[in-house]
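Asks: Provided below are the primary sequence and the corresponding predicted coordinates.
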Amino acid sequence: MSSAATSQLLALLGTELPIIQAPMAGVQVGAMTVAVSNAGGLGSLPAAMLGADALRSELAAIRERTARPYNVNFFCHAPPVPSSEREANWRATLAPYYREFGIDASAIPPGPGRRAFGAEEAELLAEFEPPVVSFHFGLPSAELMVRVRRWGAKLLASATTVDEARWLEDHGVDAVIAQGLEAGGHRGHFLSDDLSAQLGTFALLPQVVRAVRVPVIAAGGIADANGVAAALALGAAGVQVGTAYLLCPEATTSALHRAALQSDAARHTALTRLFTGRPARGIVNRVMRELGPMNPAAPAFPLATAAIAPLRAHAEKQGSGDFSPLWSGQNASGCLALPAAEVTRSLAEGLL
């Protein structure tokens, strides 16, 4: 870990290791955050699916269990205008499954499944003053960023293209997360929806490193110490890893999701809009095969979630993940049922 870029990142984050645990909404809470931070990495808490009370509770627990730096992550999407026509079309697309499972579609309430960062979240964060705050899908307003910086928080954000990386640097982030196309979960794109403009991690990374002056964190397809070393060799100051943590006991990954990650099915992932309305990488399952993973009928993010949620709940009760978002990156080979601290240290093997 002798590179100037890595040293700069460690000084910025206050961590011992250049390992950041990716925030993974829906499959982890603060227990994972604490375990990774206490192991010397930067643990992350995903906040997009947490209401105010739940977020306050998680932050209080983290503060009690670690004195190490940690990250709180938020989404910055523009809330869409609901369309009754588009919602009706989406439910019509799902109608054969409703009939199969005996679900009354008229009883399903609409509603978003993710919250965007706003004044309420900024005010709540100020009670805890987390050392690092990260954003996905761009950045909040300049006013909100000023509020977050008041207690000295360092700001990170995801870029899926060189243009996005430059934009983030111009708008004041302290480090850029270069998210390759291999990464599991939601794509962090925000300047363009054109997925053909997005690159794999090891194609994107060196281009972003050349384009910006701030430290660059590689994300996507990195599952072990060799992958970490390769990213650092290409100029990354550190890495962000998600999928490798999904089988940890600290994760809240469901039994169905864990089984899929340990099966041959994990070798086949795809970007899909079906579960939320925005491209996210997960293990291919029945609904993705039958409807097509990028079916245009799905409403804008995050409005697709409500209509498919009852199908997911029904299938999961039957022991099936056919309608579940089984998020995973393209490389699940490092996804092992080990404590998060052990995974963190294994990723950093050879760096100390």
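Replies: All right, it came through fine.

Asks: Please make it C-alpha for all contacts and neighbour counts, starting now.
Replies: Noted.

Asks: Please enumerate the strands of the stretch 151-300 of the chain.
Replies: Secondary structure of the stretch 151-300 of the chain (DSSP state E, counting those that start in this stretch): strands at 154-159, 175-179, 185-186, 216-219, 238-241, 269-272, 280-283.

Asks: Determine which stretch of these is the most buried.
Replies: Stretch with highest mean neighbour count among these: strand 216-219 (a mean of 31; mean count of other C-alpha atoms under 10 Å).

Asks: list the helices and strands that strand packs on?
Replies: strand 175-179, helix 201-211, strand 238-241 (3 or more C-alpha pairs under 8 Å, 6 or more residues apart in numbering; DSSP states H and E).

Asks: can you redo the strands of the stretch 151-300 of the chain as CSV with distance to residue 4?
Replies: Formatted as CSV, the strands of the stretch 151-300 of the chain follow (distance: least, C-alpha to C-alpha, whole Å):
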stretch, distance to residue 4
strand 154-159, 19
strand 175-179, 14
strand 185-186, 30
strand 216-219, 12
strand 238-241, 11
strand 269-272, 35
strand 280-283, 33
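
Asks: Comparison target below:
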Amino acid sequence: MTGSWTASAVPVIAAPMAGGATRPALVAAVASAGGFGFLAGGYKTPEALGAEMDALTVPFGVNLFVPGPSTVGEAEFRRYAGELAAEGAPYGLDLAAAPMVEDDDHWQGKIDLLLESPVPFVSFTFGLPGADVVAALTKVGTQVLATVTTAAEARAAVELGVHGLIAQGTEAGGHSGTHTPEQPGVVPLRELVQQVVAATSLPVIAAGGVSESSQVRELLALGVSAVAVGTVLLRTDESGASAVHKEAIAAAGPDRTVITRAFTGRPARGLRNGFIDRHEATAPIGYPAIHHLTRPLRAAAAAAGQPDQVHLWAGTGYRRARTGPAADVITALAAEL
């Protein structure tokens, strides 16, 4: 794939982790070790994203969430909000009365920003952008990447005319990039990479649970152009993850991650905790309404140091997340390449 990271020393990419974990300092630190980083545009206003872009002097990419249609009705939303009332009560939150919020995450404003201030790469998650968006970004010199979780999604992205694919295996932490949250793909990364590489001639980036240099080497041998990592960077000095998130990852035993929709109404992998145990079975599919419903609870719990009610996103490689400079993590992952 042509673009900024081909000039980098190592084909290791810092994945965009929305919600605060990825910040300019982390992207810069990864670049200092020869890697390449993506800013997370999700949950940010165009102004906030623009400020992060202005703070960087190294090449970087930007990731955006593709807005989709509402998937939860008012009655189902009110049922779940009532169910969560007891969770919010200790923090003074009346979740049962919370409004049902549906938005597009400032979609057009951020597209306009990226057309006015082009970056080398823009990646999309949760679905595919319109052909007009791909054409407009291409016209200003940006390469468009699509996150895919199945071979069928990869073929649809190829037909759209994107420049590259991010194959996200089920091991990935945080939200699944699935285009169909009601029936998400659960393909392991190695298998997905083989399927996607076989189905297209486009460059492919592998993402999902990668935490060791041996995994990077194996995936490159399967034909990917680069490997993206996220969870393994969460505890580093430059990570913006909350203290409660970092501490939970450090303290977690083996095999603690699960895929849940309880926090946001969209499948995402994180450390299993009490909130997931109490609500997973009854949580509706309904992003972003459920995300907005639980957001104040998650913020209050994190501020109070209560991991039981926080979305502790983490991929399957979380036990190898280490402290110290992010540059050291990238260097270790690129060992013997």
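Replies: It's in. These numbers were taken from a predicted model, which means no experiment stands behind them.

Asks: so which of the helices and strands packed on strand 216-219 of the first structure gets nearest residue 307 of the first structure?
Replies: Nearest of these to residue 307 of the first structure, taken as C-alpha to C-alpha: strand 175-179 at 28.9 Å.

Asks: Onto which residues of the second structure does that closest one map?
Replies: Mapping strand 175-179 of the first structure onto the second structure (TM-score structural alignment) gives residues 164-168.

Asks: contacting residues around that stretch?
Replies: By C-alpha atoms under 8 Å, 6 or more residues apart in numbering, the residues outside stretch 164-168 of the second structure that reach it are 1, 143-150, 154, 157, 176-177, 189, 192-193, 196, 202-208.

Asks: check contacts around the aligned partner of residue 248 of the first structure in the second structure.
Replies: Correspondence of residue 248 of the first structure to the second structure, assessed by TM-score structural alignment: residue 236. Listed by C-alpha under 8 Å, 6+ apart, the contact set of residue 236 of the second structure reads 322-326.

Asks: The helix ranked longest in the first structure: which residues count as buried?
Replies: Determined from DSSP state H, the single longest helix within the first structure is helix 84-101. Neighbour-count burial for helix 84-101 of the first structure flags 86-87, 90-91, 94-95, 97-98 (criterion: 16 or more other C-alpha atoms under 10 Å).

Asks: cool, stretch 259-279 of the first structure as well?
Replies: By 16+ other C-alpha under 10 Å, the buried positions in stretch 259-279 of the first structure come out as 260-262, 266-267, 269-279.

Asks: And stretch 114-128 of the first structure, by the same measure?
Replies: 114-117, 121-122, 125.

Asks: likewise stretch 43-61 of the first structure?
Replies: 43-50, 55-56, 58-59.

Asks: same check, this time on stretch 52-67 of the second structure
Replies: By neighbour count on 16+ other C-alpha under 10 Å, the buried set for stretch 52-67 of the second structure is 52-53, 58-67.

Asks: so which of these comes closest to residue 133 of the second structure?
Replies: Residue 133 of the second structure has its nearest neighbour among the buried residues of stretch 52-67 of the second structure in residue 66, at 11.1 Å by C-alpha to C-alpha.

Asks: Against residue 38 of the second structure, how distant is the closest one?
Replies: 16 Å (C-alpha to C-alpha, to the nearest Å).

Asks: mean shift between the match of strand 175-179 of the first structure and the first structure?
Replies: Compared with the first structure after the fit, stretch 164-168 of the second structure shows a mean deviation of 1.0 Å (mean C-alpha distance after the TM-score superposition for the first structure).

Asks: just to revisit the earlier point, can you tell me which of the buried residues of stretch 43-61 of the first structure are in strands?
Replies: Within the buried residues of stretch 43-61 of the first structure, residues falling in strands by DSSP state E are 43-46.

Asks: Report the mean deviation for the longest helix of the first structure after fitting onto the second structure.
Replies: Compared with the second structure after the fit, helix 84-101 of the first structure shows a mean deviation of 2.4 Å (mean C-alpha distance after the TM-score superposition for the first structure).

Asks: neighbouring contacts of that helix?
Replies: When contacts are defined by C-alpha under 8 Å, 6+ apart, helix 84-101 of the first structure is touched by residues 104-105, 297-299, 304, 307-308, 311, 314.

Asks: Filter those residues down to the buried ones.
Replies: Buried by 16+ other C-alpha under 10 Å: 297-299, 304, 307-308, 311, 314, out of these.

Asks: Next step: the residues you listed restricted to helices.
Replies: Per DSSP H, the subset of those in helices is 307-308, 311, 314.

Asks: one step back: of all the strands of the stretch 151-300 of the first structure, which one is nearest residue 347 of the first structure?
Replies: With C-alpha to C-alpha as the measure, strand 238-241 is the member of the strands of the stretch 151-300 of the first structure nearest residue 347 of the first structure (9.0 Å).

Asks: what about the closest residue to residue 309 of the second structure other than its chain neighbours, neighbour count?
Replies: In space, and not counting its chain neighbours, residue 309 of the second structure is closest to residue 275: 5.4 Å by C-alpha to C-alpha, 6 or more residues apart in numbering. If you count neighbours by other C-alpha atoms under 10 Å, residue 275 of the second structure ends up with 17.
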